[in-house]
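K.L.:
Sequence plus predicted model, see below.
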Amino acid sequence: MNQSDAKKINREAGNFREHLLFGIFLVLVWAVCFGHFLLVHFRSQGMHFNAFSWMAVLMQVLILLFLLFLHGGRWSRTGLKQWAQEHPVRILTFLMLACAFLIFHEYIYGYRIFVFRDIGVDTTNQYVPVIFMMINKLKTGDLSFWEFNYGLGIDVLNSQSQVCDPFNLIYYLLGYFLKARAVLYAIGIVQILKCMLCGWLTWLFLNEFRFSWQAKILASCTCAFSGYLMLWGQHYLMGTACVFLLLIIWLVERSLRSRKNLPWFTLAVAGVLIFSVYMAYMVAVAAVVYLLVRVAMRKKDEGEQVGRTLLQFLGAALVGFFLSAVIFLPVYYQQSVVSARLGEQKSFLQELFRPASVRQYISILFRFYSDNLQGVADHYSGALNYYEAPQLCFSAFFLPFLVLFYAEGIGYNKRRRAVCIITAVMLAFVILSPAGALLFNMMVNTATRYTFVLLPAAAYVLASVLSRLGQFHKIPLAAAWIAVIGSFAVFFLNRTDLSADHLQGYLPALCCLVAAGMLVVTIPSLRIRRPEKSRMFLEHGLSVLSVCLGILMLVSAVWDGSITNNSRLTWKPEDFLSNRAFLPEKDMVMTEAAEADQDIFRVEKRFSDFSVWNDAVLQNYSGISYYNTTYNKYVCEFIEQVWPEVIWDHSTVGAEYVQYLQDADNIQMASLLDLRYVYEDTLGEHQSLKNSGTFLDQGENKNTGVTLFENPEADGFGIVFEKTMEEDHFLELPSEQRKEVLQDTLVVDKGTEKYEDYRADDENQNAVLIQEKNPRQGTEARKEDSVSYRSESAAYYKDHAVEVRKNGSDGSLTAEVDSDKEAMLFVSIPYDSGWSAEVNGEKAEIQNADIGFQAVAIPAGKSTVTFHYETPLMKQGAVLSLLGLLLFAAEVFCIRRKGQRKC
C-alpha cells in the first residue's frame, strides 16, 4: 500500500467518523424530543394513550426516518463540511424541521389542535366544517355541487378556497378512510408542510441569483417561518396562497432565462385560479409587477424583444386561464352574481388621496418587527385587529435590511438606480396608501391581507444583504441605524399598546436582538486602519459573525412564531374525544328524526357542540345558521328585511353571519322555512322551549343529554300559496308586519292575474282580526291597530298536500303536490339561476319568491315537480378547459420542437 492509498483510507475513515457523529447527533436530538413528549404525557395522562397520542408517536417516528433519509449514505466520500456545501437543500430542510418543532411541538405532540377559538375562530366556524362537508359528500356519494347542510343551502364552489385547496386532498383522504380525529391532528402537520414548501420554493427562487449558499439558506428558512405564514397561514388558508405565489414568481424567473419552462408557468397559473380566484388576482398583480421590473433590469433587451417576452407570458397565462375555466367561470359567477361581495366598489382616486390614520401607520411600523408587539389575538391593541392590521413581519431584521438594500442600491448605475427608486415608490404605495390595498382587493375594500405578495421581495432583500456582509458603505449603514433607532423611539413612546401581560418584556428583548444583529452587520464593514493581524482577524471572523447573525435571525423567527401560534386559545384533544359534533354515530337525535320523516326538512340547535354556525355541516343535517361573507345575496336580503333578529352582530356585520339561537322561539319563521325539529342541551343556559307553548317536547335522549322538540306548525319544505304580493309593496310594510304577511302570501317580483292578489280588508283598514292558531290553545283572535291584513298559520288553513324528497343528492328534488286550484309552489331553496324546474315533465319558470327563495306555478290537481341544480357556467367552462388542453398541448409541442428559440 503506497502513501496516497493510506491517505485516502485515512480521509475516508475521518469522513465516516464525522458523518457517524452527525447521525448520532440527529438521533440524540430526536430522542430528547421524543423523551420530552413521553415525560409530559405520562405526567398529565399516565399510561392512557388516546388516538391523538398514537398519531403523535407515529408522526415523530416518521420525522426520525425522514432525518436519517436526508443525511443519506456513502459517508466516506466527502467530509461533513463539503457535504453541507454540496447539499444545501438538506441543510435547509434540517433547519426548517428544527424551527417547525420548536414552534409547533405542542401540535406535533397532539396536546393541542391547530384550530383556533379566539379571533382566529374562522377555522372553527368555517374551514373545519367545510372540510367535513366535503368528506360527508364523498362518503355518501353525493357529487352534486349543491349542499343543503350549509346554512339554508349553498353551492360548494361559493367556498372555493376551502373546497379546492390542493392540500385539502390530505384531509379528504384521511376523513374518508379514517376518523375525524386524524383530520384534526393533520391540520397542524399540513401547516408545517406548507411552511416547508415555502422555504424550498424560496430557495429555488433565490438560487436563480448569485447569492452565497449560506445567505440563501438563512433567507429561505426565515421566510418559511415569517410572520405572515405564522399568522395568516392559518387564517383564510393564506399558507396555500404563499405557496402558489412563490411557485409562480420562481417560474417567471426561470421562464425569463429559458422559455422551455413556460408550460410549467401555465400549469401554475391554472392551479392558483382553481384554488382561489381572489388569491389568484393578488398573485397576478404581483407577478405582472415582478415581470415588468425584471424585464426593465435586463440591459440587452430592446423594445421589440421586450414586447415579444411580455406577449409570450401573456399567452401562457391565457392558456392557464382556459385550463382552469371549468372552475373559474362558476366561481366568478357565484362571487359576482349570487354573492354581494363584489357588488359595491370604492373610488380608486378617492382612496389615493386619503391617507390612513396615524395609529395605523404606527401599527405598520410595529408589524415590520413582529406580529405581537401590540398584543396577541384578542389582547391586540393596535389599529384594526390582530389579523387585519398590515402584516409585514418577514423578519425582525427586514426593515433595517430594506433600508440598507435601497441605500446601497442607489449608488449603482443609472438603470439600477431608476429601478430601485421606482420599486421603492411602489412599495411605499402598496404599504402606506389605502389605494394600494384597494388595488389588490378588486376595488371592493381596503383589507390588508394582500401583503403576502411581498414575500419574494423580502427573501431577495434578506439574501442580498446577507451575501454582501462586510461590503457595505458607511452611508447605507448609517441610514439603517437611523431606521432602527427611530423605530425603537416610536416603540417606547407607544409602549402602552403592550396590553398583554405575558408580553411586557418582549419589546426590550426584541430591541436588543435587532440591535445585536445590526452590530454584527456593521462590524465587518468598518473601514478603519488597523494592524495587519487585526484585519486578518476580522476577515477570519466574518464567517463567525455570519453564523451569529444567522442564529439571531432564526431565534427571532422561532420566538415570534411561537408566540403567534402558542399564546392563543385553541381546541384540545380531549374536547373532541367526547364532542357530539364529531361523533355522529353516538348522537341518535338526528338519526331518529331522519327515520321518522323520510322527506327533506330542517333541524336547528339552541347550543353548539363545536361551531355556533356550522354544527349542521359536521353532524350532517340541514339547518339555518351560516357563517359566510360571500353567502347568497338574495337570502341575505331576506334576512335583513324580514328576520334581522338572527343576525349575529348588527354593529359589525350584516346578514352574512346568521345565528338561529338568537331567535329560537320564532314559530312563524321556523314554520315558513320548514324548521321541523329543534334540540337543546338539557343542561343548557338558555330558557327551555318547554315554556314556549309552541314546540312539542319529544323527550330527552339519555345517551347524548339532548332534548328534542318538534314544531307542529312546520309547513313543509314545499308550500302552496294562492295569494301573491309584489316585492315593492311588501317592502313598504312596517318591519313588524312582514313576518305575518308571509304566512299566507307569497312575495314575488311580478304578480300575475292567475292568483288572488293580496289586499287589505276594505271594510276595516285600521283594525282587523288576526287569527292565530296555537296547537295547545286552539284559535285565538286579537285586535290590532294600524294593521291592514289578515293572516292565518299556513299549516292549518290550506288543504293542499305537498311532499318534497331528495333524489339521491342535494342537487335533485322531487315534490308531489295535490292542489285544489292553480297556485304557486314555494320551496325554501335559496334563489340561484343554477336551479331548473319541471312541472309534470314540462319546463317551468322559477321565480324569486319571498325575496330570497324559489317558487313555480302549478296547475290544479296532482302534479309532480322536479328541481335540478347545475352550477351556472360549468358546462361553458368545461368547453373552454378542453380548448385549453389543446392549446397547452400546442404550447408544449412548439417549445419542445424549437427548443429555446422563440416560438
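P.N.:
Looks like it arrived, so ask away.

K.L.:
make it CA atoms for all contacts and neighbour counts henceforth
P.N.:
Fine.

K.L.:
what helix or strand does residue 384 sit in?
P.N.:
Remark: residue 384 resides in no helix or strand, with elements defined by DSSP states H and E.

K.L.:
Tell me, how many residues neighbour it?
P.N.:
Taking other C-alpha atoms under 10 Å as the neighbour definition, residue 384 ends up with a count of 15.

K.L.:
Next: residue 872.
P.N.:
The number of residues packed near residue 872 is 18, by other C-alpha under 10 Å.

K.L.:
For it, give me its contacts.
P.N.:
The neighbourhood of residue 872, defined by C-alpha atoms under 8 Å, 6 or more residues apart in numbering, consists of 330, 333, 833, 834.

K.L.:
what residues are up against the first one?
P.N.:
Each residue near residue 330 by C-alpha under 8 Å, 6+ apart is listed here: 157, 871, 872, 873, 874, 877.

K.L.:
Can you point out the buried residues in whichever helix or strand it is part of?
P.N.:
Using DSSP H and E, residue 330 sits within helix 303-333. By neighbour count, and taking 16 or more other C-alpha atoms under 10 Å as the criterion, the buried residues in helix 303-333 are 306, 309-310, 312-313, 315-333.

K.L.:
Check stretch 388-399 too.
P.N.:
Buried residues in stretch 388-399, defined by neighbour count with 16+ other C-alpha under 10 Å: 389, 390, 391, 392, 393, 394, 395, 396, 397, 398, 399.

K.L.:
for comparison:
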Amino acid sequence: MHSLAQRLDQEGTKKYKQAFFLALLTAAVIFLPYVIMDGGYFTFYGDFNVQQIPFYKLAHEAVRSGDIFWNWYTDLGVNFIGSYSFYLLMSPFFWLTFIFPTSFVPFLMAPLLVLKFACISLTGYAFISRFVKNQYFAVVGGLLYAFSGFGIYNIFFNHFHEVMVFFPLLLIALEEFVLHDRRGVFALAVAANALINYWFFIGEVVFTVLYFFVRMTSPSFRVSLKRFFWLFFEAVLGMGLALFIFLPSVLAIMGNPRTGADSLLSGWNLWLYSHPQRYPGIIQALFFPPDLPPAPNFFPDHGGKWSSLSAWLPLFSMSGVLAYVLSVKKSWLKKILCISLVMALVPGLNALFILLNNSYYARWFYMPVLLMALASAKALDNPAIDFMRGVKWTGVIMLLIAVPVALTPQKVDDQWRIGLYKYIPEFWAYILMAAVCFVLCYLLMRHYRKDPRFVAFALSGVMVVSSCFGIIYLGMGRFNSGSNEAIIEKSLKGRYQLQMPDDVFYRTDVYEGLSNQGMFWHLPNIQAFHSIVPVSLMKFYPEVGVKRDVSSKPDAALYALRGLLSVKYLFSEQGKEEEPNMPGFVKSDMQLGFDIYENKAFVPMGFAYEHYIDEETFETCTENKRSNLLMRALLLTDEQIEKYGDLLSPLPGHNLSGLGTQDYLSDCKDRQSMSCVSFEKDNRGFTAVSNLQKENLVFFSVPYDEGWSATVNGEPVEIEKVDIGFMAVRVPAGECDIRFNYMTPGLLPGLCVSIGSAAVLVLYLLLVRRRRVRQSAAALSAPRPGEIPAIDIYDEEVLRSPDNLDAPDASAQDASPEGGASPAETTRDTGAQGGGTRDDGSQADGPKGTGSQDAGTKDTSARADDPQDGGPAQEER
C-alpha cells in the first residue's frame, strides 16, 4: 500500500484526474438539463429550495458586509456563526462564491454541487486506491462513493456533501500516521472535519475510533503505546485548531430542547425500533435507489423521513460488497462492514453517531458507504473473489424485498389494493432501475470480466447509471415541488424588485406563504425555517402557543405577537380563498403578486410598561391569550420583581379578563407612547434612544443571548432576561442613549486556543523533522539492516476458497480503459517501479535497490528505512 506522496510521485496525477473529471462530467450531465430549464438557476425540492438557496445568499451577503456576529434576517435574530456553521460557514465551496457578487450566488448552486460530487469522487479514490492493485478500480470506487444513494439523496440538503468530501481524508491521515509515521497530517484532517461540520464530526469520531480498533486486527496495522499517545496528541491538537468555530457552534446549541436530556434514547428504545418497518427499510436502502426524503415508498411507515436513509451503490448495488464478504473469511474490512450493519439495526448503537438522541437519523451512512465502495473495488480487483456469487445473492435479496411489497394485498379506506408501497409510479420506477442495474451487472461480470475493456465498461456503466438515476431523481423532486415560479420569479428576482420603506426598523410577516420568504427578500421576518436559533426562542414560542422545532410559524390567530415583535407589514399572496384578518392591519399596496398590509398599530422596537406580571399569573392565562397579556405587562421572575418592583406596579387582577381585540389595540397605543425615539441596527448590535417620563425597564424583542452586553449613556448595565426569552435594561428618565453590543460566545477563547494549537503544531513538526534528520544521518553510517519481507495487499485476506489464490490474474486486472495492459499498472505493485510502500508500511526496492524484480514478479525484499521521512518507515511494529 503506497503512501500518498509516493503514489503521486510514481504515477503522476493521471488517476486522480480521472476520478475527478469523470465524476465532474457525470454530475454535469445530471444537473445541466435542469439548469437549462431554469434559465441558469437550479431548483429542486423542499429544504433545498427554501433553505439551501436563501442560506447561501444570506450568508454571502452577511460576510461581504462584515455582519458576522448577530444576524437580523434569520427568525427574530440569531448568532450568525453559531447558526450557520452547521450549514455552510466553513465550507470551502461556500467561500468560492466570494469570487462573485451576491446577486449571482443563486446561479452557483448547481455548479457547486457538480464540483462537490467531483471532489467526493477524488477523495474517495484517494482512500480506496491504497487498498487495490489496479488503480482504475479505485476510480470506480470513487464514483460509487460519490454517486451512491446517500450522495444523490442529500442533494435535498446540499451541505451534507462537504462531509463526504472530507471524511476520507481523516482515514487517509490515520493510515499515513500508522503505516508511514506521517506526522501532522492527522491533526490537520481532524481540524478540517471539525471545522466543516461540528455535528457530523461527532459521528465521525465514533466511526474513526471503531475503524482504528478494527483496523488493528490487521497484522500490518500495529500501534505501540508510544505511537498511540502521539496519535491521541494529534487528535487533541486538531480539535484545538478547530476550536475557534467548534466552541461557538457547540455553545449555540447548548440548552436546545432537541439536544437536551429529555431527547435521549432510553428503555426498550435503546434496543428495538418503535417502527417495525424500519428494519426492512434499512435493508432495502442497501439494495434499491433512494426515495425522496419526505416520501418513503417501499416502507412508508418506517418513521425515517428526511433521515438520509440510503446506502445504494449505482450499477453494482450490493453485489461487490456481498462478493467480498462471502469470499473473504478474515479481513478487517469485512469486520467493520458487519459491525456497521449491526449498528444500523440496533437503535442505541445507531444513535451513538448523534449522541444518543431519540430522533432517528441515518446520516452517518456515508462512512460505511465509503467502505462498501472499497469492498466493491477490491472484489473487482481481486480475481480470486467470486463476484458472481455476490450478484446472485443480490438478486435473491432484491426479490425477497420487492415481491412482498409489490404483491401483498391490503385494505385502504375500505378498498382492497395489491401492494404495500405508497406511490405507484415511483415504486415501479425504482424496481425498473434496480432491475436494469442488476441485469447490466450480471452481464458485465458474466461475460466481460476477462475482457481487456472490462474496466472501461465498468466505469462507463457506473457513469451512465448514475447519470440516468440522478436525472430521474431530480425530475421526481421537481415534479412533486410544483412550479418554481415562487422561488425564481417572486423570491430570487423579487428581492431586487420589491420596494419597501426603510425609514425605521421593523419586522414583516408572510401569511401562509413560502418558507423563509422574508429571508429571500432580505427583510426581518417572524416566519422562519431554520433549525439552529437561540435557545431563548426555543423556550419562548411554545409558551405562547407556537410550536418551535425546526421552524417558527406563528398562526394568524396569535395576532398580538405581531405587536410584541414589532411587525409593521404583512404579505398575503393574491388569490387566496381567505384573506388575513388581523387587528390593526390595513391593505396599503400590491407588489409581486402579493397584497401588502400595513400595521397601523405598529409598536417600534424598544418600549416600556407600567405594569409587570409574575410567572404564576402568566401560567394561569391560556396559551392563545398569553401574547395579548405580554402586550399589557412585562413578565418578570420573582428575583427581578424584587430588583425592579420600584419601577413597575403589579398588573391588577381584573385586567386579566380584558384581552380581546380592542384591548390589544389599546395596549399597542400604550406601548407606542412609551417606545424609543429611534432604533438602528448595525454589524455589532443596535443603538436606541429613549425619552421616558420616569425611570423604567425598556424591553427589546431581541432574543436573549449570552453574547450581548449593554450600556446606557455609556455606563455598563445589566441585561435582564424577560418575557421568557427577550431582553430589557434599566433606563433613567429623559433622553438616553442605549447601546447593545454582541460578541459571539466562545469565539475569542476558541480563537486563542486555535492560535496556540497552530503554534504547537509548527513546533511539533519542527521537532519531528529534526529527529528524523538525526536518524537519517545515523542510518547512513550504520550497517544495512536485515531485509523485511513485503506483504502483498491481499495477504491478510484469507479467502474461503484458498485454491483460487493460485488462479492467474485476469488480463482485465491490469487493463486500462482504452484497452490493453498499462505497463505502469502491471509493474506498480511488483517492486520494479522505483520502490513502493507495501501494506505493512515497509519499502519495496526499486531499480536502485538490491532486490528489484522483473515486471509481474512479486518483490520479496524491502528497505527498512523510508527516504521520504528521513528515517525508518516503521519505528515500532
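P.N.:
Received it, and whenever you're ready, just let me know what you need. If you're wondering where the values come from, they're calculated on a predicted model, not measured in any experiment.

K.L.:
nearest to residue 825 of structure 1, of the buried residues of stretch 388-399 of structure 1?
P.N.:
The shortest distance between residue 825 of structure 1 and any of the buried residues of stretch 388-399 of structure 1, using C-alpha to C-alpha, involves residue 389 and amounts to 48.6 Å.

K.L.:
ok, and the closest non-adjacent residue to that closest one?
P.N.:
With C-alpha to C-alpha, 6 or more residues apart in numbering as the measure, residue 383 is the residue that lies nearest to residue 389 of structure 1, at 6.1 Å, once sequence neighbours are left out.

K.L.:
right, and residue 862 of structure 2 touches residue 843 too?
P.N.:
Yes: taking C-alpha atoms under 8 Å as the contact criterion, residue 862 of structure 2 and residue 843 are neighbours in contact, 4.9 Å apart.

K.L.:
What's the match for residue 763 of structure 2 in structure 1?
P.N.:
The pairwise alignment with structure 1 assigns residue 763 of structure 2 to residue 890, based on TM-score structural alignment.

K.L.:
Name the residues that touch the helix or strand that match falls within?
P.N.:
Per DSSP H and E, residue 890 of structure 1 falls inside helix 874-898. Contacts to helix 874-898 of structure 1, defined as C-alpha under 8 Å, 6+ apart, come from residues 259-260, 263, 319-330, 901, 903.

K.L.:
Distance of residue 185 of structure 2 relative to residue 762 of structure 2?
P.N.:
For residue 185 of structure 2, the distance to residue 762 of structure 2 (C-alpha to C-alpha, to the nearest Å) stands at 12 Å.

K.L.:
And residue 364 of structure 2, by the same measure?
P.N.:
Relative to residue 762 of structure 2, residue 364 of structure 2 is positioned 33 Å away (C-alpha to C-alpha).

K.L.:
aligned partner of residue 259 of structure 1 in structure 2?
P.N.:
Aligned against structure 2 by TM-score structural alignment, residue 259 of structure 1 finds its counterpart in residue 181.

K.L.:
Please work out how many residues are found near that match.
P.N.:
22.

K.L.:
Aligned to residue 233 of structure 2, what sits in structure 1?
P.N.:
Under the alignment (TM-score structural alignment), residue 233 of structure 2 pairs with residue 315 in structure 1.

K.L.:
Then residue 670 of structure 2?
P.N.:
By TM-score structural alignment, residue 670 of structure 2 lines up with residue 796.

K.L.:
Regarding that match, what is its secondary structure?
P.N.:
At residue 796 of structure 1, secondary structure determined by DSSP: H, G, I helix; E, B strand; the rest coil is helix.

K.L.:
Which parts of the stretch 401-550 of structure 1 are helices?
P.N.:
414-432, 434-440, 455-467, 474-493, 506-522, 532-566 (DSSP state H, counting those that start in this stretch).

K.L.:
which helices and strands sit right next to the longest one?
P.N.:
In other words, helix 532-566 of structure 1. Here helix 532-566 of structure 1 is seen to pack against helix 88-109, helix 213-224, helix 227-231, helix 506-522 when contacts are counted using 3 or more C-alpha pairs under 8 Å, 6 or more residues apart in numbering; DSSP states H and E.

K.L.:
Include mean neighbour count and distance to residue 253 of structure 1 when you put the ones you listed into CSV, please.
P.N.:
Output for those, formatted as CSV (neighbours: other C-alpha atoms under 10 Å; distance: least, C-alpha to C-alpha, whole Å):
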stretch, mean neighbour count, distance to residue 253 of structure 1
helix 88-109, 20, 19
helix 213-224, 27, 16
helix 227-231, 27, 23
helix 506-522, 18, 29
